[in-house]
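Student: Provided below are the primary sequence and the corresponding predicted coordinates.
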Amino acid sequence: MTGHHAAAYVDPLTLAWVGRHLERGERVVRTEALHGGITAEMRRLTIGTAGGATRDLVLRSFVDPLPASRAQDWLNRETDALNLLGGTGVPAPGLVAADPTAAHCAYPSLLMTHVAGRTVLDDEGVETRVPLLARQLVAIHALRPAVRPREYETLTTAGTVVVPKGADAAAWAAAIDVIRGPAPPGEGRFLHRDFQPGNVLFDIPPARPAAARITGVVDWAVASWGPADLDVAHCSTVLALLHGPTWGLRFTEAYQEAGGVLAAAPGERLYWQVRDGLACSEEVRAVARPWREAGRTELTTRAVEERLDAYLTALMDASV
């Protein structure tokens, strides 16, 4: 089994588990690989109904080797987040079933409803999408769950940063010094924690691109509780790498224009912006690969490193 068919393959054990969560008379009639994920394999499952119609579900499975506790934690977080988001107005998938410990599936898995729309990573139309992303993130941060998700984590340290070859050494050294200090205190918010264009679905009418709208926000595996700056900084970094540093800087403005509230002190905002940029330095290769698979072939690892350097340098220059 090779190529497309291999990518779409779902093992019989997992298919049997899916079948137990379908309505009477339903069955899986087609499987399709969904691209763009880094840590998990995504499959769209077309379900044939008893009446002859079809509907789609999405299967998320952690196939690549990683600690079982990590996969279980991510799927438990996503399960909790999807349960929380139902009825909130945030366009997220609905939870169907979860098997975080692979008790019934070949791999830790989660089954959810399919959300219409598509990810859009092209430069064209970014000026329309950035305000939409900002407004959607403000809406997420406005949620006040009765049970808070786990506190945020930041794993990057001054010692784990990977300075790209040819980068502005002075700017990177100054940025690393910024994160040597303690994290600024901040008011907690419900965080997606990986809010960025690759996890947002759009409907964009071909004849009216300015009428674009967001139809879904996916991948809630690291939903957390922490300062809004964390989510804003992450989306800013990704926009800078996808579309250029200017759009990374612009997103912070768009978030505030949409009513979002960030840390009051510029130095505190800089801390989170820099921390996320430095964190990205450790995984540039992994970040760039799905973008190239999605058609952005010019975004080689080296090209993304250069954009990261330009963005980080711009942040440090603006702070002087």
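Tutor: Noted; the coordinates are in hand.

Student: From here on, just use CA atoms for contacts and neighbour counts.
Tutor: OK.

Student: How about the contacts made by Gly267?
Tutor: Ser319 (C-alpha atoms under 8 Å, 6 or more residues apart in numbering).

Student: Comparison target, given below:
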Amino acid sequence: MTNHEEAAPVRPLTLAWVSRHLEVGERIVRSEALHGGITAEMRRLTVGTRDGGTRELVLRTFVDPFFVERAEDSLDREAGALTVLTGTGVRAPELVAVDPTAAHCEYPSLLMTHLAGRTVLDDEGLETRVPLLARQLVAIHALRPSPRLSASIEQGSPRWRPREYVALTTADTVVTPKGADAAAWAAAVDVIRRPAPPYEGRFLHRDFHPGNVLFDVPPRRPADARITGVVDWAATSWGPADLDVAHCSTNLALLHGPAWGLRFAEAYEEAGGVLAADASERLYWQVRDGLAFSEEVRSVAQPWREAGRTELTTRVVEERLDTYVTALMDAPG
């Protein structure tokens, strides 16, 4: 019988739906909210097994009206990505069940396995983690979904791949931070007025950054850190490798300082990744992602503070974003 007191945060219909996807004799014994997400509620569910042990699952639920409207697409992308990733060298959760239209749950939901490890957002040890992040992203971009896996997602399709990437930021929606270098920002906005450069499509995570990568970091040997998995595949897309690299670069710049944002593209190439050959094309993707953050600084900074980076106020993040965008525009080439 389900422990309703421990599992109370999970809504009744959703709880019943989850229970139907457990093994015979299993029950939910605990529910814990996971923090750090922006678009959805995340919960870790502890499941009691028939042999007296436990295992853990993760439940993603879209509840905000803005994101509920987009949940079907996001959950279809994530379900497809998790299915394709099974058996590859990229460690990701395994799909258990998905209800993208809330046919069974109160809200659109996805149930998946839980991965060991934790997110690490501290500055300490960054020189070790950045190359690991770069190598992990190169591995993601190297994925070529097999026809066998494709068939389980989309019957009749010779090869499944995510939808084309979407970049919502436009030159007219950029929000220039107070006190920013007006000339640099104006020049950056002019960059994204141009048509997107041609590119060779790659399998993109589309939200790859330290908050979506799990690490095992031995307390006494931080240099022996290793990645245990990558989570949050709801934005999986098909597009230029530069876009994923730019997104992680911007996150590193805001979390750890602009110099780390500038460093990541180098680390990606050192790991064997291939970026646009033309400097102006690279700049386009870097600037497009940096400017996209101008519209959501507050929502980005809040989860970081909740995770312990209390010094990252909205104002501090805005200042780092300004420094980073200015540095991109000042870079030679």
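Tutor: Arrived safely. Keep in mind that this is a model prediction, so the values were computed, not measured.

Student: show me the contacts for the residue nearest the centre of structure 2.
Tutor: The centroid of structure 2 falls nearest to Asp207 when counting by C-alpha atoms, centre = their mean (3.3 Å). By C-alpha under 8 Å, 6+ apart, the residues touching Asp207 of structure 2 are 232-233, 235-236, 244, 247-248.

Student: Can you give me the stretch of structure 1 that stretch 268-288 of structure 2 aligns onto?
Tutor: Using TM-score structural alignment, stretch 268-288 of structure 2 lines up with residues 255-275 of structure 1.

Student: So for the matching stretch, what gets flagged as buried?
Tutor: The neighbour-count check on stretch 255-275 of structure 1 (16 or more other C-alpha atoms under 10 Å) flags 255, 258, 260, 262-263, 268-275 as buried.

Student: so of the residues you listed, which ones are in helices?
Tutor: 255, 268-275 (DSSP state H).

Student: Grab the nearest non-local neighbour of Val217 of structure 2.
Tutor: Of all residues not flanking Val217 of structure 2 in the chain, Ala225 sits nearest, at 4.3 Å (C-alpha to C-alpha, 6 or more residues apart in numbering).

Student: aligned partner of that neighbour in structure 1?
Tutor: In structure 1, Ala225 of structure 2 lands on Ala212 (TM-score structural alignment).

Student: sec struct for the residue of structure 1 positioned farthest from its centre, please.
Tutor: For structure 1, the residue at maximal distance from the C-alpha centroid (C-alpha atoms, centre = their mean) is Gly51, at 35.9 Å. Here Gly51 of structure 1 is recorded as coil under DSSP: H, G, I helix; E, B strand; the rest coil.

Student: quick one: it and Asp317 of structure 1, what's the gap?
Tutor: The gap separating Gly51 of structure 1 from Asp317 of structure 1 is 62 Å, by C-alpha to C-alpha, to the nearest Å.

Student: what do you get for Ala169 of structure 1?
Tutor: For Ala169 of structure 1, the distance to Asp317 of structure 1 - C-alpha to C-alpha - is 13 Å.

Student: now do Ala167 of structure 1
Tutor: To Asp317 of structure 1, Ala167 of structure 1 is 14 Å away according to C-alpha to C-alpha.

Student: more neighbours, these two?
Tutor: With neighbours defined as other C-alpha atoms under 10 Å, Ala167 of structure 1 and Asp317 compare such that Ala167 has more, 16 against 10.

Student: What sits closest to the counterpart of that one in structure 2 if chain neighbours are left out?
Tutor: The equivalent of Ala167 of structure 1 in structure 2 is Ala180 (alignment by TM-score structural alignment). Of all residues not flanking Ala180 of structure 2 in the chain, Asp322 sits nearest, at 5.7 Å (C-alpha to C-alpha, 6+ apart).

Student: Let me know how buried the aligned partner of the one you found in structure 1 is, in neighbour terms.
Tutor: In structure 1, Asp322 of structure 2 lines up with Asp309, judged by TM-score structural alignment. Number of residues near Asp309 of structure 1 (other C-alpha under 10 Å) recorded here: 26.
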